[in-house]
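In: below: sequence and its predicted model.
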Amino acid sequence: MKTLLVATLLSLGLPHLAAGGELSDLIMAPGLFVDAGAPDGQGEILRYAHSRHLPGREPAGADTGITLPEPVTDGRAVLSRNPQEEKLALSLSADGTPLHVVAEFPVDGPNPILLMFLENAVRNMTAQTGGSPHYIRNRIRESLAASGQGAAVEGLAVAELHPFRDDPNRSRMGDFGQLKLTITYDPDEPARLVELMADTGTGQGGYTESMSLIEEE
């Protein structure tokens, strides 16, 4: 299961190697965490607060075989390092469940936090609309590759992606045709993603998901 999850998530980063863009060249670059971690090369690297709100209606794609993720009110995502195997470990908890490792990634690969966030958007949209995950994933990758570095806001960069704004199939996507992905990051430390937000712009009746960096005390 972990191997399948890692392969699926890494597939989001592969087009960067062939056709990168300003944004993907910064935040999707492989090896951003090669030198990250505690002085001994291990331990926790980044910690995020995680929330997810889903539409209250029955998903149209219930028969697609894609499992719809559960809503999350108070979740955590932690990226840490395993120096013995030169791996990055991604751990999750949600609404009181214990923090547990869900996947391990090569230390010289793309950012697992970003990959997980983007794949969550793919899974949610697939399950809610019945659309093809491959088509949805490709549109998101293309919007990431085509994006500039974003607007400067108080020392950070904020990039907004609209993967389906000009899509010829937008009318079949319901609220997800309006999906906006907002990526806030530190341009001087591109591995430091400050906030990730997915939003269909339909309030409590739509889909929203966020991951916010928990600053070190």
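Out: Yep, that arrived.
In: can we go C-alpha only for contacts and neighbour counts from here?
Out: Fine.
In: who are the packing partners of the longest helix anywhere in the chain?
Out: For the chain, the helix with the greatest residue count under DSSP state H is helix 112-129. On a contact count with 3 or more C-alpha pairs under 8 Å, 6 or more residues apart in numbering; DSSP states H and E, helix 112-129 meets helix 2-10, strand 72-82, helix 133-146, strand 189-199.
In: use this one as the comparison:
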Amino acid sequence: MRVLLLLALLLGVGHGPLAAAETYDLLFRSTALKGLQAMPGSEAGQGALVYDRIITGLDEGQAGGSFSIGLKIKPDDNVAMTLYQGTRSRGLGNYPVSAGNPVIMYFLESVLADISAQSGGSPFYMRNRIKEALLRDAQIMPVSVRYRDRDIAAREVTIRPFMKDKARERMGRFSELALAVTLSDDIPGWYYSLVATVPAAAGGAEVGYSNAITLKAAGEGRP
């Protein structure tokens, strides 16, 4: 339900300037899952994607560690998203393929939950700052990623939701939150990686919190 709520909030905002609109369109591409049904090796014509998810730097009592996220296209043109940890699994919902790849919504929601719990800040305030950041100009850099034994041209889109926030001084190290999404037309599902980082201390170089979701190549194992 929280993922769906954030999806509704994010998709309900208006259009910003051209550069900001480009940022939003890159991050929330509605055709992200196009052609997934035809992926080689899929079962009964259904496509599947598997992502590794690693979280570090959480406070005691928060759920960190290594997980997998599986996406599978269903015959009714919905995509089922499932979270795996060891032998355990939990369904994360079913979403229309036409809405794009839901992994980005899960990523944003999990990061929001983590940093609000650690910082003690209002999740509603932080959600609004992230929404605003999605409609501002972003840092977009050309990069190369290695996938299926070949180099692929991609773009890394980075936003810093609290860089110019009026409450920045009260947020401490969490004001340095960076959200970096690496994406490409040549990557199944559009997203190669989604990474959130917060330094260990204000102005420090070491990473204190990291939430990273990275696509597995076919043949690397699936849940």
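Out: Sure thing, it's come through. As the structure is a computational prediction, the values presented were derived from the model and not from experiment.
In: on that earlier part again, so which bit of the second structure is the longest helix of the first structure matched to?
Out: Against the second structure, the aligned range for helix 112-129 of the first structure is residues 102-119 (TM-score structural alignment).
In: which parts of the matching stretch are buried?
Out: Neighbour-count burial for stretch 102-119 of the second structure, with 16 or more other C-alpha atoms under 10 Å as criterion, is recorded at 102-109, 111-112, 114-116, 119.
In: how far apart are the longest helix of the first structure and its match in the second structure?
Out: Taken against the second structure, helix 112-129 of the first structure registers an average deviation of 0.9 Å after superposition, with mean C-alpha distance after the TM-score superposition for the first structure.
In: and that helix, how far out from the chain middle?
Out: Using C-alpha atoms, centre = their mean, to the nearest Å, the distance from the centre of helix 112-129 of the first structure to the centre of the chain it belongs to is 7 Å.
In: now the angle from that helix to strand 72-82?
Out: Counting by axes from the mean of the first three to the mean of the last three C-alpha atoms, to 10 degrees, helix 112-129 of the first structure points 140 degrees away from the direction of strand 72-82.
In: which element is Ala32 of the second structure on?
Out: For Ala32 of the second structure, there is no helix or strand it lies in under DSSP states H and E.
In: was I right about it contacting Ile104?
Out: No. Counting by C-alpha atoms under 8 Å, no contact exists between Ala32 of the second structure and Ile104, whose distance comes to 10.7 Å.
In: the residue at the greatest distance from the centre of the second structure and Ile69 of the second structure, how far apart?
Out: Taking C-alpha atoms, centre = their mean as the measure, the residue most remote from the mean C-alpha position of the second structure is Ala44, 27.9 Å away. Per C-alpha to C-alpha, to the nearest Å, Ala44 of the second structure is found 20 Å from Ile69 of the second structure.
In: what is the burial count for the aligned residue in the first structure for Val195 of the second structure?
Out: Mapped onto the first structure by TM-score structural alignment, Val195 of the second structure lines up with Met197. One way to gauge burial is a neighbour count; for Met197 of the first structure, by other C-alpha atoms under 10 Å, it gives 20.
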